[in-house]
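Chemist: Got a predicted structure here, sequence first:
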Amino acid sequence: MEQEPVTGRVVALQANFCRVRLDRDGPGQQLELLCVRRTRLGKSGQQVHVGDQVSLDGIDWTAGRAAVSRLFPRSSRLLRPAVANCTRLLVVVALAQPEPDPVQITRFLLAAEATDLQVELVLSKIDLVPRPGLEAWLVRLKGWGYDPIGLSVATGEGLEALRQRLAEPGITVLCGPSGVGKSSLLNALIPALQLRVAAVSGRLQRGRHTTRHVELFALGPEALLADTPGFNRPDLPLDPSRLAALFPEMRQALRSGACRYRNCLHRGDPGCCVGTDWDRYPHYLQGLEELLATGGSGAGRRLPEQEVQAERPEVRLDRRQRQPSRRRLRQSEQEGLSPPSPTD
C-alpha cells in the first residue's frame, strides 16, 4: 500500500533551511521538522515562503530533518513581508513612543488595502495617552473607514477583543512601523513566546528593529499570527488611476455617485463626486503626485495566483553530459569497480 505523503506548513525560514510544522504529528509526537529545499524547486523558479503548504520527502525522524519536495498552490502571496496564504493584515500603530504620523499610517493602510485582503487596525500603547486623545483617534480612524481596537499590553485593555477577532482560521500578518509594539503584542497574546523587545530610541523617537525574520505562531487550532520585521516607509502600491480605490472613504463616495469624467483623478476638478473636504485628501493628493512623478509603483502588492505560480521549465542536462555523483564514485571505489559512465 502506498504511504500517505507527509505535509505541513512552513513557519519560519532560517538561512538555507525552513521549519515545517506538520499537519499530522510524527513518531513520538514530533510536531516540526527542519528542512532543506530540493534543488529542482529553485531550477523551476519556485521559492519557498513562510506560510507555504508543502510536501516532504527524505524524512529522518530521528534527526528531525527532511526535504521540501513540492509546493501546493497558494491563495495569495505578499511581497513585503514575504508571506504566502495569508487571509488578513493587522496594521499596528502606536499612539505614543513613537508619536502617530497620519501620513505614515496612511501609507501602511494603502499597502495593506492593495493586497485585497481583510485589513484590521490596532492602536497600541493607549495607556500612554489621555482618554480624550484616544477617543479622538478612534473617531478619526472610523471616519477613514476602519473599526480600530485600542489596546494596552501594560494594562491588558483591548487584548481579549483582539484575540476574539483573530481567532478565526487563517494567517494574520502583523505589520506596522518599528517600535509600535508588535513583538510585545505577540507576547501578550501568546505568553509562552517571550520574544525579544526593545525600547524606542530616546533621541529620535524611532523604533528599534527586534524582529529580523518572518515567523508564524499559533494563536488557536487554525489561527496563525505572522510576526514581521518593522519598517517605516512602505512603498505606494499600484498605479495612479487605482489609488482612489485604496481609500475606504473614497470608495464610499464613488459608490454613492459618479464623476463627470471617467478618467477623473479626484483632484478637485469640476464634476468630481469625491471633492476635497475630507480628512485624508492632502495625503491622497501627495501620494497621487508622487505616483504621477515616478510613473507608478507595484511594490508591496499581492501577486495574482497565476503570476505567483508561474514556473520556469526545469533545465536538465543530456544524460551523456552528466558527471557521476561523488556518492556513486565512492561506492565504485569501495567495490573495486570502474567509475560509472554518464549513461549508466
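Modeler: Great, that's in hand.

Chemist: all contacts plus neighbour counts: C-alpha atoms, from now on.
Modeler: Will do.

Chemist: can you count the residues close to K182?
Modeler: 28 (other CA atoms under 10 Å).

Chemist: cool, G42 as well?
Modeler: Counted with other CA under 10 Å, G42 comes out at 14.

Chemist: same thing with V173?
Modeler: Quick note: V173 (other CA under 10 Å) scores 23 neighbours.

Chemist: mind checking which helix or strand it is in?
Modeler: strand 170-175 (DSSP states H and E).

Chemist: just T106 next, same as before
Modeler: helix 102-113.

Chemist: Mind listing what's buried along that helix?
Modeler: V103, Q104, I105, T106, R107, F108, L109, L110, A111, A112, E113 (16 or more other CA atoms under 10 Å).

Chemist: Could you report the distance from the fourth one to V11?
Modeler: Think T106. T106 sits 29 Å away from V11, going by CA to CA, to the nearest Å.

Chemist: and if you look at the fifth one?
Modeler: For R107, the distance to V11 (CA to CA) stands at 27 Å.

Chemist: Got another one to weigh against that:
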Amino acid sequence: MTETQAEPLLKVRDLGVRIMDARGSVAAVNGVDLDLAAGDSLGIVGESGAGKSQLALALMGLSAPGARLSGSIRFDGQELVGMRALQRRRLNGPQMAMVFQDPMRALNPFLRIGTQLTEGMRYHGIARGSAAQAEARRLLDRVRIAQPARRLQQYPHELSGGMRQRVVLAMALACRPRLLIADEATTALDVTVQASILALLNDIRAEQNLALIMVSHDLGVIAQSCRTTAVLYAGRIVESAPTEALLMHPQHPYAQGLLRARPQLEGPRGEALPAIPGTPPDPRALPAGCAFAPRCPRADAICSERPLPTAVANAHVACHHPG
C-alpha cells in the first residue's frame, strides 16, 4: 500500500450518538463521516448545540453513561465502538488525548499540579518517581510556563487562567498521544494568550506528527490551526472543505450564514451583526429531510428529502442548492 493509499489514523463512518434521559432520546450526532491522517489537522465548527462536544466525547469514549453509539470509529485500524472500558482507558493517554474547555473543571483543586501531571505517566507505566517529576518539569517548560519546578508544587487556584490551560495541555501531551482533541480549548482566554496557545499547538503538531482536532465556534481559531474544516449542524456535517476554501467560498447556506455573522473590523460601526434567522431544530424531533431547511432562504419542496454529501468545487456539501 502506497503512502497516498494508507489508511487514515482516524476513520469515522456513519457515527451516531443518542443520549437517553428522562424525557426520551436525544439525537446528538447523526451519521458523521471523518478521516484524519497522522500529522493532519481538522476543525469542527457550528453553533452551540450542533453536537461538536458530543462528537469529541464519543471519539474519546467519554460519552455519558446513557449514550448509545452506532456506526464505526476506527483508530489506527482498531474499532473503538463497542470496545470494553478497560481497553479504552489503555488507549486514552498514550494514543488519544483531549484538552477540555474549562481547565478548572479538568483539574482537581485539591491536588498539586505535579501530582496531576504525572498521574497519566504513572498509570500507563511510562515513568514513575523522580523520572516522572523530571518529565513533568520538561512538559511545563515545553508549554512555556516559567519556573516549572515551582509550579509543580502549586495548586490550580494559584495559577492564572492561561497557565491552567497550558497545564491541561501538558497533561494531555504527557503520554505522547498520536491524536489530540481540543474542545473549545482557547474560548475563555484573552486574545494574546489564545494566540500563544494556538502557536504552541501548531509547533507541537509539526514536531510530533500529531493529528489534531480543534472544536470551536470561533472561525478565527480554526483558520489559524486547521488544514481542513467540517461544519456541523444538528449533529450532521453539512460541509467539509480545506479551511481556506471554506472561508473564502462557503457552499452551504448555513456555512455562509456563520461567516456573515462574524464581527468585521471594516465597514460601518453600530450596526447589528447579520444573524441566521430562526433557531436550531429540537434534537428530539429532527426533520426527515434537511435539518436547516426551516431557516434556509433557498429551501423548497426537495428539501423535505435528506441531502447527501456531494462534491462542489473543493468541498463536500450536503445541500440540494449549494453554491
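Modeler: That came through fine. Model, not experiment: these values are computed from the prediction.

Chemist: TM-score for this pair?
Modeler: Scored against TM-score structural alignment, normalised by the length of structure 2, the superposed chains reach a TM-score of 0.25; 141 aligned residues with a CA RMSD of 6.7 Å.

Chemist: still on that earlier bit, report the buried residues of the next helix-or-strand element following the strand holding V173 of structure 1.
Modeler: From strand 170-175 of structure 1 onward toward the C-terminus, using DSSP H and E, the following helix or strand is helix 182-189. Residues of helix 182-189 of structure 1 classed as buried: K182, S183, S184, L185, L186, N187, A188, L189 (neighbour count, 16+ other CA under 10 Å).

Chemist: just checking, the first one touches V92?
Modeler: So the one you mean is K182 of structure 1. Yes: between K182 of structure 1 and V92 a contact is recorded at 6.9 Å, counting by CA atoms under 8 Å.

Chemist: Which of the buried residues of helix 182-189 of structure 1 lies at the shortest distance from E289 of structure 1?
Modeler: Within these, distances to E289 of structure 1 taken as CA to CA reach their minimum at K182, with 31.5 Å.

Chemist: list the contacts for that closest one?
Modeler: By CA atoms under 8 Å, 6 or more residues apart in numbering, K182 of structure 1 lies in contact with V92, L174, C175, G176, D227.

Chemist: With respect to R327 of structure 1, which of the residues you listed is nearest?
Modeler: For those, the residue nearest R327 of structure 1 by CA to CA is D227; the value is 41.0 Å.

Chemist: For R88 of structure 1, see how far away the closest one is.
Modeler: In terms of CA to CA, D227 of structure 1 sits 13 Å off from R88 of structure 1.

Chemist: Following the helix or strand hosting V139 of structure 1 in sequence, what is the next regular element?
Modeler: In this structure, V139 of structure 1 is located in helix 131-143 according to DSSP H and E. For helix 131-143 of structure 1, the succeeding helix or strand toward the C-terminus, using DSSP H and E, is strand 149-150.

Chemist: Mind jotting down where the helices sit in the stretch 101-250 of structure 2?
Modeler: In the stretch 101-250 of structure 2, the segments counted as helices under DSSP state H, counting those that start in this stretch are 103-106, 113-123, 129-142, 148-151, 161-173, 191-208, 219-225, 243-248.

Chemist: which residues touch the fourth one?
Modeler: Judged by CA under 8 Å, 6+ apart, the contacts made with helix 148-151 of structure 2 from elsewhere in the structure are I113, G114, R137, R138, L140, D141.

Chemist: was I right about the second one contacting A136?
Modeler: To tie it back to what came earlier, the one meant is G114 of structure 2. Yes: G114 of structure 2 is within contact range of A136, at 6.8 Å (criterion: CA under 8 Å).

Chemist: Give me the more crowded residue out of the two.
Modeler: A136 (27 against 23).

Chemist: what about the more buried one, distance to I197 of structure 2?
Modeler: The gap separating A136 of structure 2 from I197 of structure 2 is 18 Å, by CA to CA.

Chemist: sorry, back to before: so which elements touch the helix holding V139 of structure 1?
Modeler: In this structure, helix 131-143 of structure 1 makes packing contacts with no helix or strand, judged by 3 or more CA pairs under 8 Å, 6 or more residues apart in numbering; DSSP states H and E.

Chemist: if you set the cut-off to 10 Å instead, what comes out?
Modeler: strand 118-124, strand 149-150, helix 248-256 (3 or more CA pairs under 10 Å, 6 or more residues apart in numbering; DSSP states H and E).

Chemist: helix/strand/coil for A28 of structure 2?
Modeler: Following DSSP: H, G, I helix; E, B strand; the rest coil, we place A28 of structure 2 in the strand state.

Chemist: Can you give me the neighbour number for it?
Modeler: A28 of structure 2 has 22 nearby residues by other CA under 10 Å.

Chemist: E335 of structure 1 too?
Modeler: E335 of structure 1 has 9 nearby residues by other CA under 10 Å.
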